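**Student:** Got a predicted structure here, sequence first:
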Amino acid sequence: MARRAGAPEVNAGSMADIAFLLLIFFLVTTTIETDAGLDRMLPPIEPPDTDVVIKQKNIFQVNINKNGQLLADEELIDLKNLRAKAMEFLDNGGDGTCSYCKGRKNAESSDNPSKAIISLKNDRETKYGTYITVQNELVGAYNDLRNRESQRLFGRDFTDMEAEYLNPETSSSLKDELKEKVKSIQDLFPQKLSEAETSTSN
């Protein structure tokens, strides 16, 4: 009687190699999405030695309630008007020391762009989308004013110059040239955007 042959064996010697190649393939081809985040300067670790006195008229207060309504300098406004209102405050030049300001020079509003501060306060129940949109409008107010001055001084938008300066592919010689221009425009309208402690609705 003929002897029955056993089940054929599977050669699994190369399975580890195949798994390793697949792992490398997925690592190389997979893209990982990252959140852009918000560009903000954190306060210094050490508190200043002297107390800084800030006039109330140099603070532009923006409050967002849980329903997404905006209160800017104690006035209820629409989101579409926030940027213009912030620009009016930043560009006021109330004390007459700002030679490039084109505002109304209202003595009751900010003295100078270097002293103007925008304070943002939101409710704990404020929607994240509303919070980000308000942030974008306030940063947009700074960028619009910076673009205006950059066009006047250098014939191009500040946002384009800054993007080129931050681009890692930009040559070092061009970066050195752009650095001075970007800083000079930032000094004209320094971005002083602070966030007050979040409030809770009753």
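**Tutor:** That came through fine. Numbering: from 1, shown residues only.
**Student:** From now on I want contacts and neighbour counts done on CA atoms only, so please keep to that.
**Tutor:** Fine.
**Student:** which residues sit in contact with residue 98?
**Tutor:** By C-alpha atoms under 8 Å, 6 or more residues apart in numbering, the contact list for residue 98 reads 112-113.
**Student:** same thing but 6 Å
**Tutor:** By C-alpha atoms under 6 Å, 6 or more residues apart in numbering, no residues touch residue 98.
**Student:** got the buried residues for the longest helix seen in the chain?
**Tutor:** Counting by DSSP state H, the longest helix found in the chain is helix 128-154. For helix 128-154, burial by neighbour count (16 or more other C-alpha atoms under 10 Å) applies to 130-131, 134, 137-147, 149-150.
**Student:** Report all helices and strands that the first helix or strand past that helix going along the chain contacts.
**Tutor:** Once the chain leaves helix 128-154, the next helix or strand it forms, by DSSP states H and E, is helix 158-166. Here helix 158-166 touches helix 128-154, going by 3 or more C-alpha pairs under 6 Å, 6 or more residues apart in numbering; DSSP states H and E.
**Student:** counting contacts, what elements does the helix it packs on pack onto?
**Tutor:** Applying 3+ C-alpha pairs under 6 Å, 6+ apart, we find helix 128-154 packed against helix 82-90, helix 158-166.
**Student:** Most tightly packed of those?
**Tutor:** For these, the largest average neighbour count (mean count of other C-alpha atoms under 10 Å) is found in helix 82-90, namely a mean of 21.
**Student:** So which residues make contact with that one?
**Tutor:** Helix 82-90 is contacted from outside by 113, 137-138, 141, using C-alpha under 6 Å, 6+ apart.
**Student:** Redo those residues as TSV? Include distance to residue 194.
**Tutor:** Below are these laid out as TSV (distance: C-alpha to C-alpha, whole Å):
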residue	distance to residue 194
113	15
137	14
138	11
141	15
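**Student:** Among the residues you listed, which pair sits farthest apart?
**Tutor:** Within those, 113 and 137 form the most distant pair, 17.4 Å apart (C-alpha to C-alpha).
**Student:** Figure out which of the helices and strands packed on helix 128-154 is closest to residue 194.
**Tutor:** Between these, helix 82-90 lies closest to residue 194; by C-alpha to C-alpha that is 13.6 Å.
**Student:** Touching the helix or strand following the closest one from outside, list them.
**Tutor:** Following helix 82-90 in sequence order, the next helix or strand is strand 117-122 (DSSP H and E). Under the contact criterion C-alpha under 6 Å, 6+ apart, strand 117-122 has outside partners 59-64, 192-196, 198.
**Student:** Second structure follows, compare the two:
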Amino acid sequence: MSQEVNAGSMADIAFLLLIFFLVTTTIASDKGLLTVLPPKQDPNTPPPEVPLNERNIFNILVNANDQLLVEGEPMNNTENLSAEVKAFILNFGRPNEEATALYNSLPESLKAQVNRDPKSSDHPMAGGAVVSIKTNRGTSYEKYLEVYDQVKRAYFEIYAERVGLTADQYRALSGRTAAEKELTDRGKEGIPMAISIAEPDKIGGN
């Protein structure tokens, strides 16, 4: 007569192993775009209108064929886009007293890039320079991300140069330590990342 193996506790063991792996396993997750979205608007309250001079808006249009129109001029690729955005942000065409103080606080390397074109942005402070990105319904997600990343790079280059880092080094700052947070805040001080994502035109696509 053969002896049978007692398997009565196998289900309990398997359940305990399952709990163990669920607790100890690290699940990787994609971060995506690190962008803080504005709070949801009350449908009964229309959004406030913020009047801006046309010179204070840097317009980027990506059509349904992924072609770029930057400030009304066609651009074959995004290679020089961040440089143009950076020049727009740092224009200081018509600075007020507060913006003049901001300019005086900039390192000499950034001051050398200031153009002071009266037809371009007044200053990089709130309301003085806004980058507008508008797409069509058929614009590819890849092209939109490419443009968006180049615009953000212009800001990161400015922030990084203010604290003596490269753009990639500044982007890598997590802000988890007091030293990293101080660098992050000092780089952004007075120069908000003013990027406006306009609602896509219903052109192209299905």
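**Tutor:** Ah, there it is. Quick caveat, the model's predicted, so the values are computed rather than measured.
**Student:** After superposition, what is the TM-score?
**Tutor:** TM-score for the superposed chains, counting by TM-score structural alignment, normalised by the length of structure 1: 0.77, backed by 186 aligned residues with a C-alpha RMSD of 2.8 Å.
**Student:** sorry, back to before: quick one, which of the helices and strands packed on helix 128-154 of structure 1 is nearest to residue 20 of structure 1?
**Tutor:** Closest of these to residue 20 of structure 1 is helix 158-166, at 37.3 Å (criterion: C-alpha to C-alpha).
**Student:** Can you tell me which of the contacts of strand 117-122 of structure 1 are buried?
**Tutor:** Among the contacts of strand 117-122 of structure 1, those scoring as buried are 59-64, 192-194 (criterion: 16+ other C-alpha under 10 Å).
**Student:** Format those residues as CSV; extra columns: distance to residue 96 of structure 1 and secondary structure.
**Tutor:** Shown next, in CSV, are those (distance: C-alpha to C-alpha, whole Å; DSSP: H, G, I helix; E, B strand; the rest coil):
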residue, distance to residue 96 of structure 1, secondary structure
59, 18, strand
60, 19, strand
61, 23, strand
62, 25, strand
63, 29, strand
64, 32, strand
192, 20, coil
193, 23, strand
194, 25, strand
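**Student:** Need those residues in CSV (columns: distance to residue 75 of structure 1).
**Tutor:** Output for these, formatted as CSV (distance: C-alpha to C-alpha, whole Å):
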residue, distance to residue 75 of structure 1
59, 14
60, 11
61, 10
62, 9
63, 10
64, 12
192, 21
193, 19
194, 19
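**Student:** Widest-spaced pair of those?
**Tutor:** For those, the farthest-apart pair by C-alpha to C-alpha is 64 and 192; their separation is 18.5 Å.
**Student:** Not counting its neighbours along the chain, what's nearest residue 180 of structure 2?
**Tutor:** Take residue 180 of structure 2 and drop its neighbours on the chain: the residue closest to it by C-alpha to C-alpha, 6 or more residues apart in numbering is residue 173, 6.0 Å away.
**Student:** now the equivalent of residue 189 of structure 2 over in structure 1: how far from residue 110 of structure 1?
**Tutor:** Alignment note: residue 189 of structure 2 maps to residue 187 in structure 1; criterion TM-score structural alignment. The gap separating residue 187 of structure 1 from residue 110 of structure 1 is 16 Å, by C-alpha to C-alpha, to the nearest Å.
**Student:** same thing with residue 50 of structure 1?
**Tutor:** 22 Å.
**Student:** more neighbours, those two?
**Tutor:** For residue 50 of structure 1 versus residue 110, neighbours defined as other C-alpha atoms under 10 Å are more numerous around residue 110 (26 against 6).
**Student:** residues in contact with that one?
**Tutor:** Going by C-alpha under 6 Å, 6+ apart, residue 110 of structure 1 touches 57-58, 92, 94, 116.
**Student:** Closest to the centroid, which residue in structure 2?
**Tutor:** By C-alpha atoms, centre = their mean, structure 2 has its centre lying nearest to residue 152, at 4.6 Å.
**Student:** how near is residue 44 of structure 1 to residue 116 of structure 1?
**Tutor:** Counting by C-alpha to C-alpha, the gap from residue 44 of structure 1 to residue 116 of structure 1 is 20 Å.
**Student:** In terms of neighbours, single out the busier of those two.
**Tutor:** When neighbours are counted by other C-alpha under 10 Å, residue 44 of structure 1 and residue 116 differ, and residue 116 comes out ahead with 27 against 7.
**Student:** how close does the counterpart of residue 162 of structure 2 in structure 1 sit to residue 185 of structure 1?
**Tutor:** For residue 162 of structure 2, the aligned position in structure 1 is residue 149, judged by TM-score structural alignment. Using C-alpha to C-alpha, we find residue 149 of structure 1 at a distance of 7 Å from residue 185 of structure 1.
**Student:** The aligned partner of residue 38 of structure 1 in structure 2: which element?
**Tutor:** Residue pairing (TM-score structural alignment): residue 38 of structure 1 is matched to residue 33 of structure 2. Using DSSP H and E, residue 33 of structure 2 sits in no helix or strand.
**Student:** that older thread, which of the contacts of strand 117-122 of structure 1 lies closest to residue 5 of structure 1?
**Tutor:** The shortest gap between residue 5 of structure 1 and any of these belongs to residue 198, at 77.6 Å (C-alpha to C-alpha).
**Student:** That closest one matches what in structure 2?
**Tutor:** Here residue 198 of structure 1 is matched to residue 200 in structure 2, going by TM-score structural alignment.
**Student:** ok, now residue 121 of structure 1?
**Tutor:** Using TM-score structural alignment, residue 121 of structure 1 pairs with residue 134 in structure 2.
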